[in-house]
Structures are given as structure tokens and as C-alpha cells.
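>>> Could you look at this predicted model? Sequence included:
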Amino acid sequence: RGRPNDRSGNQRGPGVEKPERHFGTRARGSQWGGVARRGAHNASIDNGAPRPEPEPLAPPSGRSEDKWERERQQPKKVRSKRANNSVPVLELDLKYVQHLPKAERDRFVRRVNQAGDHFLEERFGEVEQILKPLVKKYRRVAELHELYGLTLYRLGRWGDALEQLQIFTDSTGDLTQLPVMADCHRALGRLDLVRKLWDELRMAGPEASVITEGRIVMAGALADVGDIAGGIRLLEQGPVKVKRARDHHVRLWYALADLYERAGDHQRARRGFQRIEQVEPDFADVSGRLASLS
């Protein structure tokens, strides 16, 4: 199953970015990010070779496996004021713009929140138009580089996305966008760099959702080069059997079911898609996949 191309001929990645880190729980992974956003090809992950070392089975204490957000202290954050409080809003650290005149600071916050609105509506061209000049003018605001990098990722501009996300990672020490960076390398055919980031993730032991996204990307990269059996092994080592399914669990199930189908194991593939349908009936193209396997 191929990876769809954008207009420039680049392959699209699985969409492992997590906008809910900015916009709240309404921006669910199955709706705004994760393997489901990009369809069946996202499950075509890793053929995965065995890991050189055992992977931590649980996130460090004090961190929720259900959240993918920064744990470090933030001096000050500003939320935009909106009439409709149900609309997710972007949280922005204003540490590096506090010295600006109030009018300029307010304009900055307003523009960033407009970019957030466009991102949630998948108007990524508009997001880029807003963020490109802001990133140049306010280089020290890490969140700008993060959101701009995710936008470029969604536009299929892998190299540019990597540059922005690397700035964010270097300036914050936050590893939560490593799966997105790995998927950019995957789209560029750099299996060695995908594996390098996957190893870094495993050694760091981040939240379960982060490492699961990294696992999916690594498995997809392996499957891209024909190692479907390895991808299945890698995914099977993840949190497949859970009592309470989170978004990242469902994405893992989808990836695994897709690889089962590609490997010709239609019985396991059907069971995997059925499991997803039971907890998330509208997830990606699960209904169609089941119909094709019946």
C-alpha cells in the first residue's frame, strides 16, 4: 500500500504530530494527528529489527501515559479570549516577548492564535503565511518553531520541518516531536536516521504515547524497505493488550492490522480492524478495510 504524494511529488508521512498538546483534548489524535489521519499507509511501519536493548515498559513516575505535553515549568502563558469557550486555544509562553510594547505583544498573541485556528481547520497554507514572518522576528519563542515545524510537516516539506523541529528540540530539551522528525526522515528515505531517533526515544523513556508513535514510525520505515515481518515484531512488542484504549493504542492496532494484511495474514488483520471498530467505529478507513477482508 503506497504512501500518497503531495503536489510536489513528496510522500506524505503518517501524521504523528500531536496538536492536542497545543489545543486541548478536542484535538484528538484520531482526528487531527496520528496514523489514522493519513490512512492505511501509516500502518505500513517498520519491519522492525529487534531492539538492541530492552525498552522501558512504562513512562517515568509522575507522568500520565494519556498526555503528551511538557512537564517543565513555564513562567507565563496566555490564552486568547474567545466568545466560544469550547474552541481549543493555543497556550503560548510569553517569556521572550514580555519586553515588547503591549500593542505589539497583543498583536503577536492574536496572530499566533489565528494560526492555531487555521491549523485545527487544516488550512496549513494560511498557518505558514502567519508563522513564517513571526518565526524570523521572534526566534527565541520555541513554541513558534514547534507549530511552524508541524505545519511544514503537514505540507510535506520534510527538510524544512526538520529544521524547525530541531530548533524546538535543541532549545527546550523536549523530545516529544522526535516521532514527527523520524517520520520526516522516513519520507526522505533515511532509514538510518529514523532508527537513530527511535533508539534515542527508547533510551529516553518518554510517555507511552510518544514512544508508541515512534514505534509506529520505525515500523513503517522498516516496512517501506520490505521488512514487513520485522515491522510486525516491533509493533507486537508495543502496548497491544490494554484494558483501556487510548488514541495511541488504537493507532498501534491499526498499524499492526495493516501489516498483518500486507503479510497475507487476513485472519489477524480482520481481528485487528474489528477490535478498532469496537472502540472507535469511525477511525480512519477501518470499515472499508473490514469490508475488503470479508
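Sure thing, it's come through.

>>> use CA for all of it now, contacts and neighbours both
Noted.

>>> Go ahead and confirm Ala187 touches Ala161.
No: the pair Ala187 / Ala161 is not scored as a contact, 11.7 Å apart, by C-alpha atoms under 8 Å.

>>> and here's the other structure:
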Amino acid sequence: MVARLIDEDPEGAYGYSKVALRLASRVAAVREAAGFAAYANQKYSEALSEFRAARRMTGSVDLWPVMADCERGLGRPEKALDMAGAPEVHKLDKAGQVEMRLVAAGARRDMGQLDAAIVTLQSPELASSSVQPWTPRLRYAYADALLAAGRETEAREWFAKAVESDRDGSTDASDRLAELDGVDFVDALDESESDNEEESDEGGRQG
């Protein structure tokens, strides 16, 4: 239920995670699920505690990036950067390493180090033309960092690349690109309803 609800109803997922903890707090998967439910509700201290517990039980480093992001959420970007340079990072798979890079870049931005954030994201994974599960988010983060640094032309280029790779719509890259291009979207349904209201008003006045 936590996995089913966490995207659309994070509060509901959090409630189920609390029930699961009462029933099976010694199960690593339960602690991990509770961590993600707390994380989705921005309860970063609680999430970090649960992730640490899960890591102690399994010995796995897979949660290292999200643990570092919890440190960011707690206002400790320096700690997140320390974790980005820890030996555990070398034990992560490629997806985990990319995630760690995203967290580290975010920590740099938290500290006002925009140029350092941009450099942190520059990597073989970013330069690759191959589309992987992490590609849209990596390109999006790079575009966003460029835009924050005032490099609008380059940002537009990378938002466009993010759109090309984002087949599932996991980011709002298309909206950001349209915004840079000065395109305004009008909701056709709202426009239709507005027209109907105007016709109704006219009919009422004529009557």
C-alpha cells in the first residue's frame, strides 16, 4: 500500500507505513518503505532514521543518495557533500552514482555555489546520447542549474534535450521549455466553459 499510494497520496502512504512499523519493525523492507513514506512527506529526520536502520539491517549502500538528500532537507548541505565523497559512493551502481551526483549538485546550489553545481553535473552520463532511466532528470537538473546561473541559451538547449528523453513525462521540462520560448498554454476546457457562460449571460440579457 505504501508503494501504491506514495506518489498520489503520500499522507496515506505514511499512515500505512506506521501500521507496518508497528507490525514488523525488524524487517528491513518495512524500515525502508517507512523511510520513503516519511521522505515523501518531507519528514527528513524521521526518513533518515528509518533509512539508517534499513542500512544497518542489510549492509547495502543503495540508500546512500537518498540519505544524503535527507541531510539537504535538514539544512545540512555540507554533510550531503561529505557523503558524496565517501567510499560508499564507489559501491553504488550507475543509477545510484548518478543520483548521488544530482544530490551533490543540489547541495552546491543550496550553498549558493551555482558554477560548482553545473560542474558537478557535467559527466559522461550527461554527455552520452544514450537514453537511460536517469537521463531526463540529469538533463533537467543541468538545464535548471544553467538557467539559475543566467545562461539562458544553454539552459534552453538542455531543457529541449530533457524533453527528447523524457518519454514518460517524469519532469516538467516541456513546460519549462515553453516558458523560455514565451509560449502560453490555454486550457481548452476552461476556454469552452468561459464561452458557454458568456453565451448564457447574453441569452439572459436578451430575455
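Now that the structure is in, tell me what you want to look at. Predicted, not measured: the structure shown is a model, and the values here were computed from it.

>>> Quick one: distance of the helix ranked longest in structure 1 to the chain centre.
When secondary structure is assigned using DSSP state H, the longest helix within structure 1 turns out to be helix 102-120. Here helix 102-120 of structure 1 is found 23 Å from its chain centre; the criterion is C-alpha atoms, centre = their mean, to the nearest Å.

>>> ok, residues contacting the very next helix or strand once past that helix?
Downstream of helix 102-120 of structure 1, the first helix or strand assigned by DSSP states H and E is helix 124-137. Helix 124-137 of structure 1 has contacts (C-alpha atoms under 8 Å, 6 or more residues apart in numbering) with 111-112, 114-116, 118-119, 141, 144-145, 148, 151-152, 154-155.

>>> can you do 6 Å?
Applying C-alpha atoms under 6 Å, 6 or more residues apart in numbering, the contact partners of helix 124-137 of structure 1 are 115, 118, 151.

>>> Can you list the buried residues in that helix?
124, 127-128, 130-131, 134-135 (16 or more other C-alpha atoms under 10 Å).

>>> same thing with stretch 126-142 of structure 2?
126, 134-142.

>>> The aligned residue in structure 1 for Trp158 of structure 2 - how many residues pack around it?
In structure 1, Trp158 of structure 2 lines up with Gly272, judged by TM-score structural alignment. Other residues near Gly272 of structure 1 number 23, with proximity taken as other C-alpha atoms under 10 Å.

>>> So in structure 2, which helix runs the longest?
Under DSSP H, structure 2 gives helix 188-206 as its longest helix.

>>> Just give me how far that one sits from the chain centre.
40 Å.

>>> How about stretch 181-190 of structure 1?
Worked out by C-alpha atoms, centre = their mean, stretch 181-190 of structure 1 lies 13 Å from the chain centre.

>>> ok, now stretch 206-220 of structure 1?
Using C-alpha atoms, centre = their mean, the offset of stretch 206-220 of structure 1 from its chain centre is 9 Å.

>>> residues in structure 2 matched by that stretch, start to end?
Using TM-score structural alignment, stretch 206-220 of structure 1 pairs with 92-106 in structure 2.

>>> if I look at the match of Trp158 of structure 2, how far off is Glu20 of structure 1?
For Gly272 of structure 1, the distance to Glu20 of structure 1 equals 26 Å [C-alpha to C-alpha, to the nearest Å].

>>> What of Gln166 of structure 1?
Gln166 of structure 1 is 20 Å from Glu20 of structure 1, by C-alpha to C-alpha.

>>> Kindly report the same for Val194 of structure 1.
24 Å.

>>> OK, contacts around the equivalent of Pro179 of structure 1 over in structure 2?
Counting by TM-score structural alignment, Pro179 of structure 1 corresponds to Pro65 in structure 2. Applying C-alpha under 6 Å, 6+ apart, we find Pro65 of structure 2 in contact with Met100.

>>> Which of the three states applies to Pro65 of structure 2?
helix (DSSP: H, G, I helix; E, B strand; the rest coil).

>>> Which residue would you name as the spatial centre of structure 2?
Arg137 (7.6 Å; C-alpha atoms, centre = their mean).

>>> That one pairs with which position in structure 1?
Checking TM-score structural alignment: Arg137 of structure 2 goes with Arg251.

>>> ok, and the closest non-adjacent residue to its match?
Val35 (5.7 Å; C-alpha to C-alpha, 6 or more residues apart in numbering).

>>> gap between the one you found and Arg105 of structure 1?
From Val35 of structure 1 over to Arg105 of structure 1 (counting by C-alpha to C-alpha), the distance is 36 Å.

>>> Same check on Leu131 of structure 1?
15 Å.

>>> follow-up on the earlier one: any chance of CSV for the buried residues of helix 124-137 of structure 1, columns distance to Asp199 of structure 1?
Formatted as CSV, those follow (distance: C-alpha to C-alpha, whole Å):
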residue, distance to Asp199 of structure 1
Phe124, 31
Val127, 32
Glu128, 31
Ile130, 35
Leu131, 31
Leu134, 33
Val135, 30
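
>>> Return the closest of those with respect to Asp227 of structure 1.
Using C-alpha to C-alpha, Phe124 is the member of these that sits closest to Asp227 of structure 1, with 33.2 Å.

>>> what's the helix or strand for the nearest residue to Ala80 of structure 2 once chain neighbours are set aside?
Closest residue to Ala80 of structure 2 apart from its sequence neighbours, by C-alpha to C-alpha, 6+ apart: Ala68 at 4.6 Å. Per DSSP H and E, Ala68 of structure 2 falls inside helix 64-73.
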